[in-house]
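S.K.: sequence-free structure coming up:
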């Protein structure tokens, strides 16, 4: 944590009300101290560094001008909001960020009344803030509502749905577009280029505001005639600047771009526009990683850098000899191997090429790898279009984010039985990012969809084998889900082979109890079985590999032979593997005692993977305890 704070201004700010006691001249010093505090803490306790460094001045200005929590500040993607947390009662707890039992890395109303809306995924701020603004109007409350959205999040379709709705319903919403020309990886698409190119005169904005005030003063403008005035303003601006403004095309009053690191000017501008009637958008230009040179120079690498030396900028990375690869890297290298053999193979990801290691494909085959921006639904349907024309897409989406493309999986992929491979990275519990990012629902939400093959590898060899199987068998959409982090094998580059669809395998024979697992969580089961077998309990272990179609031959064997069955999955137990096994047993007249182990029916907090496994009873010790209890109770 920061030390030697002495009488620094930040020490005097516990809540925004304390910030209001300072003069505007003191705000630059507050910004400097806040930025350094974030650097100090995150150098020892890893988190998302670059985005929050870029929003320091905006955060201070917002809390100086507005009266949170009565005024609602809705952050789009919580990566921007570390400064907000520090200024809203959580400075002393900031060192617990993303730790088990500590504060969340994202805004969460359950944690603080200053967090107006949860913000784990991108592009929802405008819609949520629009709802709040309309609710305030209906209740006749004099409340300001502000949505802070990053330029990367503006590539999401939900953001445009919100903009479109804001333009037609009466509201006084303020949208702040934080334009740093950088999401996590570089922003892509026409909108990104538009934000780079756009120029709007500050002098013009001042003139337009003066005209607005003058017309309102002589009662030539009122709320009922706002659209007419906006059309006049937009036409005047187009004439003077020889350009059309995208946002004013939505009938939203536009201001900017302005320097997002000039806290004094931001305060003035926010005070000038906050009481304007109707929706408005303030476009600020910021630099991701501002104030920490290494983060400014390499924004992607410093998005979430882990521990680092705050003096030298050196990242502290511990390399172990013969360490297993990250699952994402196994995916990335394997995709390149397959693409070298078949020109029909293409790669698609929604804004996460570094996170899912699509970067390897982009380097080797730049014309066959596509980052479509924060647009998961488009990524899936784009892949479907590619597949319809004979290409073989590997569409890689984080499991938690695939929820946003559920309709597209059903209607655009499964219904047409298209040959494409959906790779769900970060499946299962993901650790410190918490409830908004845990990929625990995919097995349950995908299982009811016809025509899907749903699989999960026990280890890196099987990930490669499943990618090869999905590529080689052109019989419809093929889903592979795998976790964040490292696997089990340092010698991961095996000779790929087809894993017969719908066939599991017996890893160990036994006669007391059967354990059925799917995916890498099976390795925790292996540890547990090793424990209890030393105590004389004989366990049969089946790796299902496929959730759909299920290996019915294997399940008939289990149903006939065992009266005690344990199912284990790194996903919600409601609707997943355990539910599928129970359905099979009931349908075929088997009556074993079945214990399901997985994520319980609640949202799981943030923490390390071992902590969360233990919390959910999915760690080796907990699994061993369940096996012992079942065998002991049944033997009595």
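M.R.: It's in. This one's a predicted model, so the numbers in the text were calculated from it and none came from an experiment.
S.K.: only C-alpha atoms for contact and neighbour calcs from this point on.
M.R.: Will do.
S.K.: could you check how far residue 455 is from residue 468?
M.R.: Counting by Cα to Cα, to the nearest Å, the gap from residue 455 to residue 468 is 12 Å.
S.K.: which one of these two is surrounded by more residues?
M.R.: residue 455 (28 against 18; other Cα atoms under 10 Å).
S.K.: next one: the biggest strand by length in the chain to chain centre, how far?
M.R.: Looking across the chain with DSSP state E, the single longest strand is strand 564-572. In terms of Cα atoms, centre = their mean, to the nearest Å, the centre of strand 564-572 is found 26 Å from the chain centre.
S.K.: buried ones in whichever helix or strand comes after it, by neighbour count?
M.R.: Next helix or strand after strand 564-572 toward the C-terminus (DSSP states H and E): helix 577-587. Across helix 577-587, burial judged by 16 or more other Cα atoms under 10 Å covers 577-582, 584-585.
S.K.: what segments of the stretch 451-600 of the chain are strands?
M.R.: Remark: strands assigned in the stretch 451-600 of the chain by DSSP state E, counting those that start in this stretch are 453-455, 478-481, 505-508, 513-517, 539-543, 546-548, 564-572, 593-599.
S.K.: out of those strands, which comes closest to residue 289?
M.R.: Proximity to residue 289 (Cα to Cα) singles out strand 478-481 among the strands of the stretch 451-600 of the chain, at 32.5 Å.
S.K.: can you list contacts of that closest one?
M.R.: Residues outside strand 478-481 that contact it (Cα atoms under 8 Å, 6 or more residues apart in numbering): 399, 419-427, 452-457, 463, 466-467, 470, 519.
S.K.: before we go on, here's another structure to hold up against the first:
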């Protein structure tokens, strides 16, 4: 194979030396590299393929890292990584000790912030622009945000502020009609109407002609603004021009795969003395046919066969917790017509596809708006329904206030199904579900269940729906433990744990998926003459006070959880011991005061000392010190 242009790119500055035709060739090479690496490692393929030309156009016109290029979510950033000096490391994308799948400032000064959650880019970009203005700087600030992320409340708040302060910055709206599941909401309809209207396209062409024939930049931009703002409103209802009404100049839609058109428009708007929203229309998965046919599948995909696009099959294993939850909720909904399922743009990712198909009138996708989803649930509960809010742990963090004020304070019948709890693997620190145990157990009225296997998950969901009140049920990503799912779920006794292994030397109080690893540690300890009792605590809140007091009679009380130790279940056990006036040596195991990088879950748990060997070693060390 001959020398690629990509191989000669060591920094964004190199892009300035390329013609538009050479940039187009480079875009093809970048897509081939992304597909090749993602086929081995998995990743966010469709969104990154769709944004290649945008990223090349921006980097060819700004001076990164002095100028700032801010990504929203970061799913789109693979091309950015490839042209900012990380080509040699790119084969390690999303792997243990390799490159993060998201922008990460520790990797490159061109990565402005550790993006991973939607809708924050505009706030970050505005902050950078305001800091620049206070220092009388001249840096360019460009934010890239997808149409789905734009539906988030934080993005709307930022747009309102941007329109108010009128500081120069460029917002590139990557309009590809998809988020993870197909986008929903009024904003999408607004963008779709703009794309589809013949008069709008005619006006767009007129704008392009005006730009091409204009004189000095100032006059061109003034004409550009008047043309968009006035002539388009003759054809489209004024209320559809939401960005203009917020005080932000908005371009007509631009082909996001046309390097020349992108650079031409971007060159103009970068010199504007006011905020500009550049509306760019792209195709998710562009350049790779399987991803274009099925962008939802290739949003975040496991390793796949390049020729067919089919995910590489793994050896048969137990069903995933996600699917067990989804099937259990369908069975519950058949028995109770008041059950409503809610998710935030994650129908497939939370296992709710079957529910949505069978009960479409009882399924709600709020879009990327977790705060709204949780607030909506409170209203449904007030109206006599039983909402089940299924959201990844890392994203539920965005709605803590609504959980507390709208749901827990009035003591409503709402179930929070917390998916992807604990360490989740290759998506890294922005996606690990490290904090839900801590923030859920602090909330009055909230009861928290951490099932240890798929059967326990079915019982936990049934218990939450049967007993009512605010409930949290948290479960991990990936395959279950291979335990048979019960046909008839049970209502668990509130605050009662389950002893799964007897032993009187040490008591291991384990929560959720850590129960299996605690059992493995107990077997290792037994080989060394230490008999460990393993207790599946089931309830994080309320704790089983009797199980805690019995544990205090052993040589060492050990707590093991898959979240942060600070404020977590282990500290709850310490508090319970204090309330009972009991004194006992305690070892809290969990995630220390650190963020966890990306990598295979087993490797990360090993590094955290939360695999069977690590738990056993920590217990032995503590016992040795006690002697």
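M.R.: Done, it's in. Bear in mind the structure is a predicted one, so any value in this text is a computation, not a measurement.
S.K.: can I get the strands of the stretch 451-600 of structure 1 in CSV including distance to residue 441 of structure 1?
M.R.: Output for the strands of the stretch 451-600 of structure 1, formatted as CSV (distance: least, Cα to Cα, whole Å):
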stretch, distance to residue 441 of structure 1
strand 453-455, 13
strand 478-481, 11
strand 505-508, 24
strand 513-517, 16
strand 539-543, 20
strand 546-548, 13
strand 564-572, 6
strand 593-599, 9
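S.K.: ok, residue 148 of structure 2 touching residue 369?
M.R.: No - with contact defined as Cα atoms under 8 Å, residue 148 of structure 2 does not count as touching residue 369 (9.7 Å).
S.K.: ok, for the corresponding residue of structure 1 for residue 367 of structure 2, nearest residue in space, not its chain neighbours?
M.R.: Using TM-score structural alignment, the partner of residue 367 of structure 2 in structure 1 is residue 373. Residue nearest to residue 373 of structure 1 in three dimensions, not counting chain neighbours: residue 351, with 4.3 Å by Cα to Cα, 6 or more residues apart in numbering.
S.K.: residue 552 of structure 2 too?
M.R.: Spatial nearest neighbour of residue 552 of structure 2, chain neighbours left out: residue 584 (5.4 Å); criterion: Cα to Cα, 6+ apart.
S.K.: pull the number of nearby residues for that neighbour.
M.R.: 17.
S.K.: residue 284 of structure 1 now?
M.R.: Counted by other Cα under 10 Å, the residues lying close to residue 284 of structure 1 total 21.
S.K.: show me what contacts the equivalent of it over in structure 2?
M.R.: Residue 284 of structure 1 maps onto residue 280 of structure 2 when the alignment is built from TM-score structural alignment. Contact partners of residue 280 of structure 2, counting by Cα under 8 Å, 6+ apart, are 172-175, 253-256.
S.K.: hang on, the earlier thing: can you tell me which residues contact the residue nearest to residue 373 of structure 1?
M.R.: Taking Cα under 8 Å, 6+ apart as the criterion, residue 351 of structure 1 is in contact with 183-185, 187-188, 371-375.
S.K.: quick check: chain neighbours aside, which residue is closest to residue 274 of structure 2?
M.R.: residue 168 (4.2 Å).
S.K.: so what corresponds to that neighbour in structure 1?
M.R.: Residue 168 of structure 2 maps onto residue 172 of structure 1 when the alignment is built from TM-score structural alignment.
S.K.: ok, its match touching residue 143?
M.R.: No - taking contacts as Cα under 8 Å, residue 172 of structure 1 lies outside contact range of residue 143: 9.2 Å.
S.K.: need the residues touching each of the two.
M.R.: Common neighbours of residue 172 of structure 1 and residue 143, using Cα under 8 Å, 6+ apart, are residue 133.
S.K.: which one of the two is surrounded by more residues?
M.R.: Neighbour comparison, residue 172 of structure 1 and residue 143: the larger count goes to residue 172, with 23 against 20 (by other Cα under 10 Å).
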